[in-house]
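In: Could you work out the structure for the sequence below:
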Amino acid sequence: MPSYLREASRNPFVLKISLLAALGGLLFGYDTGVISGALLYIKKDLHAGDLAQSWIVAGLLVGAVVGALAGGRLADLISRRWTLLISGIVYVAAALAAAFAQSSGQLVAARMVLGLAVGAASAVVPLYIAEHTPPKIRGGTVSYNQLMVTVGILVAYLIDFALRNVGSNWRWMLGIGALPGVFLVIGMLFVPYSPRWLMQKGRRDEAREVLRRTRRGEDVEEELSEIESVLAEERSSGLRALLRPSLRPMLVIGIGLAVIQQVVGVNTVVYFSPTILTYTGLHANDAIAQALSVGITNVVFTIIAVLLLDLVGRRALLIAGTIGLTVALLTLAAFFAFDWKDSAPWVALVALVLFIASFAIGLGPGFWLMISEIFPLGVRGSAMAVCSVFNWGANFFVSYYFLQLVDGIGKAWTFSLYAVMGVVGIVFFLTKVPETKNRTLEEIERDLGAPASGTNTREQTA
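Out: Sure thing, here's the model as predicted:
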């Protein structure tokens, strides 16, 4: 039995908490996957041109930027748990509004509201899971969020495929998206508050009870004292605290991971994989069918990442995965540059599968996991929110301009540009990103330069 599964099986309560919280990943996963297929029919039904299509995709991302920032703040104010529950309710209402939209404008507005929920959940789910999970299994367990994202994408691809010949199919595709929100709301009714949030609020006895259930056989009092010590060192919290010089190296790592995860073009592949496959000469229905292989690969390799993150480490998988996706992007660029559509049409699909497999093993779970580990407790919610904002902002920029780039500089140069970003990412990971496996969140804080109380005081009075 792999070491992660052996350790995880000893703590079923943590697994239950993590899986229920990770339902928040379904919000983004389903909506991301479903729009890729629905877009092929929306553009005909609502007469949406390239600009309208770009906004239909990117509307969610605009909302997600605001949602991520608000989610981090709400997580500190009302708890991680209640923030996720509210996100689920908002998502249900917005998904139904999108299904009944009568114009491109209405659909864009509904997807912006969807984005509020998706952005908030994306910032809070990894934080919530990390704060419940022992160090030995934290890498795999926090990555349940990314696993749920990939499951949501695959389910959406399957629904797109099943409904491809049904009348008003895109409305059904979008309407079924309300279900992940329902699942999240129900799930949050059965999970406890984060022990670190409880300690922030002075509710030590409640925090002790939660830790006793998530740290079987371990010294709960020692961990409570460690959390309390870190809280005492953090004299300020929130966005202003992130400007302290001592936190800048951590913020550079977090924002760098956030931006690189998107500028390699992952969501152009996820949002537009059927569209990309139509560039190879496939009919829309056939393109949706072939896109299923991308969704299946995403899930399989995310499961592999869950098993490897606590064994191999985060940094090694980040580097290996980014090398793989850069090779895939160069292959796609060559496919379009040399017009292999007739002589080797299968190359494009192989490149897409290699790309998504490499992303799923490295940058996919690696970003969300590491930003839940590297920041001090007093600013963790705000810091993750800022990183999520940069992530969603880069997602918007790349997704919105994909079709315009293809029209402006061509398919080959577009994928070549993404490959260059992959090279930048490899250099960044080699030079800036530390390894964080098998270490408590408090140990990581101190090793990355989290200030002692005396330093903290000097910085605030400067």
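In: CA only for contacts and neighbour counts going forward, please
Out: OK.
In: Now residue 88. Nearest residue, chain neighbours left out?
Out: If the residues on either side of it in the chain are set aside, residue 88 comes closest to residue 181, at 4.3 Å by C-alpha to C-alpha, 6 or more residues apart in numbering.
In: Does that neighbour lie in a helix or a strand, and which?
Out: helix 178-188 (DSSP states H and E).
In: Distance from that helix to the middle of the chain?
Out: 18 Å (C-alpha atoms, centre = their mean, to the nearest Å).
In: So which bits of it are buried?
Out: Of all the residues in helix 178-188, those buried under the rule 16 or more other C-alpha atoms under 10 Å are 178-185, 187-188.
In: Could you check how far the residue nearest to residue 88 is from residue 152?
Out: Plainly put, residue 181 is 12 Å away from residue 152 if you go by C-alpha to C-alpha, to the nearest Å.
In: between the two, what contacts are shared?
Out: residue 27 (C-alpha atoms under 8 Å, 6 or more residues apart in numbering).
In: so where's the longest helix in the chain?
Out: Using DSSP state H to define each element, the chain has its longest helix at helix 377-409.
In: For that helix, name the packing helices and strands.
Out: helix 50-77, helix 104-132, helix 220-233, helix 248-263, helix 266-278, helix 411-432 (3 or more C-alpha pairs under 8 Å, 6 or more residues apart in numbering; DSSP states H and E).
In: want to put them side by side, so please do this one too:
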Amino acid sequence: MAGGKDEDSATSGLRFPLIESGEKPKRNRFSYVCATIASMSSVLLGYDIGVMSGATLYIQEDFKISDVQVEILVGIVSFYATFGSAAAGKTSDMFGRRYTMAISAGFFFLGAILMGFAPNYGLLMAGRFVAGIGIGYSSLIASVYTTEVSPASARGFLSSFPELFLNVGILLGYVANYAFSGFPLQLGWRFMLGIGFVPSVFLAALVILVMPESPRWLVMQGRLGEAKQVLIRTSDSIEESLQRLDDIKTSVGISASCEDDVVEIPKQISNGRGVWKEFLHPTPAIRHILITAIGVHVFQEATGANAAVLYSPRIFEKAGISSSDQKLLATVAVGVVKTAFILVATVLFDRVGRRPLILMSLGGMAVSLITLGVGLTIIEGSEEERTWLVGLCVAMVLTDVAFFSMGIGPMCYVSSELFPLRLRAQGMSLGMVVNNVMSGIVSMTFLSLYSAITIGGAFFLYAGIAIVGWVFFYVLFPETRGHNLEHVEKLFGNLLWKFSPNNKKYDPTSDDLETTSPDA
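Out: Coordinates of the predicted model:
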């Protein structure tokens, strides 16, 4: 059908030339475009995180609210997000990844408007609820879509885009805090929160006009012809696109030799039914995947990175920085460092691998948090001002977020590659629910925690959790770099694989597993 009439797909949102052959560049650029658009939803999430760190200083003064109310205002959005994450898995299986992303943009738009015009604390909380639903949707769908559209050669790189754009959003939030800090008290924080509606409109327009549907979702609906065209546009070569299509068809239960453009798919597969039955009665491989993926989300949040971002002005105040402008400028530095070091992760995920970066990340965070805890403890117990200790504490906050961004931070999104296609959307939904609950716990307890055990003690606690996380991933997490999504499941099944004398590693060219050294 080369040279035939173009086909316009309402679902994909693109007009595809029906080509069957031809040369592709070594690295496909359209997959980068798709990943970039999908990851823009993370800018909205990041902006909310960053802007609230400064806006709460002015909201507290304007509405005369207590520290507990500030904790609730900041942290409750993570619990609200659990509703969005829980709904997004089912929505994306039923209506598609693309339309689910448009829904998330709609929630962000409405939430920003409500927060910007809120006349009191109650209506501000209502705006946080709506924005929280959008956060839940975006945190899931960005990772699932990016993973599914990326070729294996760049999947780690592209799957870390959501974390990269989240950090860009955090940085923009910090910049907005500083830019609007000179406005009158009752206007400044409203501009900080309300201006968030602008990127949501831009995202919705790009999703509708440019972004194609996930090829894996299209195959789950039996729309093989459309899936083939999307894969041709997003693969490094025609041969790779056909191999990816065959792998996806096989994973759904369609014969690889089937050449029909549309086939009938059982509703249990197309609508994601039966997923929770498989989660509740898992095979050894699925059990291993579930434990590992949930561990990623638990340790990403429980190590306190959210506290360092959301409460960075208060941490810097405890370290001895008293000027509001200086505190906000220091938070901008946090945003710059987070964004810079996620760029390191995007490059290294496909070169070094997921496992080494996670272990380096948690090890570095543990050392940084212990040092920060020591510095803050000395400052709290001393009446004498020590400039070098202030500098040390600021440096350790920056080092902590740098190590976070290099490994465990983006792995939250890359973890969607662990789940097989039939479980991916709702598996990530479960993971994001856990992530949001942990984020809410950390965000809503940090001020109370450091009041109870001192601020230094709080960071010692986070350091201990990071050490436990290092051991967890050293034991349980196998390397997934370079494997097609449909092959990743075969890497799992033995929880103690690292200590097995006949350690198994999947060879994608064979139906068997090859034996490797446990130290590999």
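In: what residues are up against the residue nearest to residue 88 of the first structure?
Out: By C-alpha under 8 Å, 6+ apart, the neighbours of residue 181 of the first structure are 24, 27, 87-92.
In: still contacting in the second structure, which of those?
Out: With both residues aligned by TM-score structural alignment, their matches' C-alpha atoms under 8 Å, the contacts of the contacts of residue 181 of the first structure that the second structure also has are 24, 27, 88-89, 91-92.
In: Just to be sure, which of those residues are found in helices?
Out: Under the assignment DSSP H, those contribute 24, 27, 88-89, 91-92 to helices.
In: quick revisit: kindly provide the distance from the aligned partner of the residue nearest to residue 88 of the first structure in the second structure to residue 115 of the second structure.
Out: Residue 181 of the first structure maps onto residue 200 in the second structure when the alignment is built from TM-score structural alignment. According to C-alpha to C-alpha, residue 200 of the second structure stands 14 Å off from residue 115 of the second structure.
In: just residue 173 of the second structure next, same as before
Out: Distance, residue 173 of the second structure to residue 115 of the second structure, by C-alpha to C-alpha: 15 Å.
In: same deal with residue 326 of the second structure?
Out: Residue 326 of the second structure sits 26 Å away from residue 115 of the second structure, taking C-alpha to C-alpha as the criterion.
In: Compare the two (neighbour count), which wins?
Out: residue 115 (28 against 15; other C-alpha atoms under 10 Å).
In: And the more buried one? What does it align with in the first structure?
Out: Aligned counterpart of residue 115 of the second structure in the first structure: residue 98 (TM-score structural alignment).
In: following the helix holding residue 181 of the first structure, which helix or strand shows up next?
Out: Going down the chain from helix 178-188 of the first structure, the next helix or strand is helix 195-200, by DSSP H and E.
In: next structured bit after that next one?
Out: Following helix 195-200 of the first structure toward the C-terminus (DSSP H and E): helix 204-214.
In: Read off where that next one ends up in the second structure.
Out: Using TM-score structural alignment, the residues of the second structure aligned to helix 204-214 of the first structure are 224-234.
In: how far does the matching stretch sit from the chain's center?
Out: Worked out by C-alpha atoms, centre = their mean, stretch 224-234 of the second structure lies 26 Å from the chain centre.
In: Tell me roughly how far that stretch lies from the first structure on average.
Out: For stretch 224-234 of the second structure, the mean deviation from the first structure after alignment is 0.6 Å (mean C-alpha distance after the TM-score superposition for the first structure).
In: And stretch 462-476 of the second structure, by the same measure?
Out: Averaged out, stretch 462-476 of the second structure is 0.5 Å away (mean C-alpha distance after the TM-score superposition for the first structure).
In: For that stretch, buried residues please.
Out: By 16+ other C-alpha under 10 Å, the buried positions in stretch 462-476 of the second structure come out as 462-467, 469-470, 472-473, 476.
In: same deal with stretch 32-39 of the second structure?
Out: So, applying 16+ other C-alpha under 10 Å, buried residues of stretch 32-39 of the second structure: 32, 34-39.
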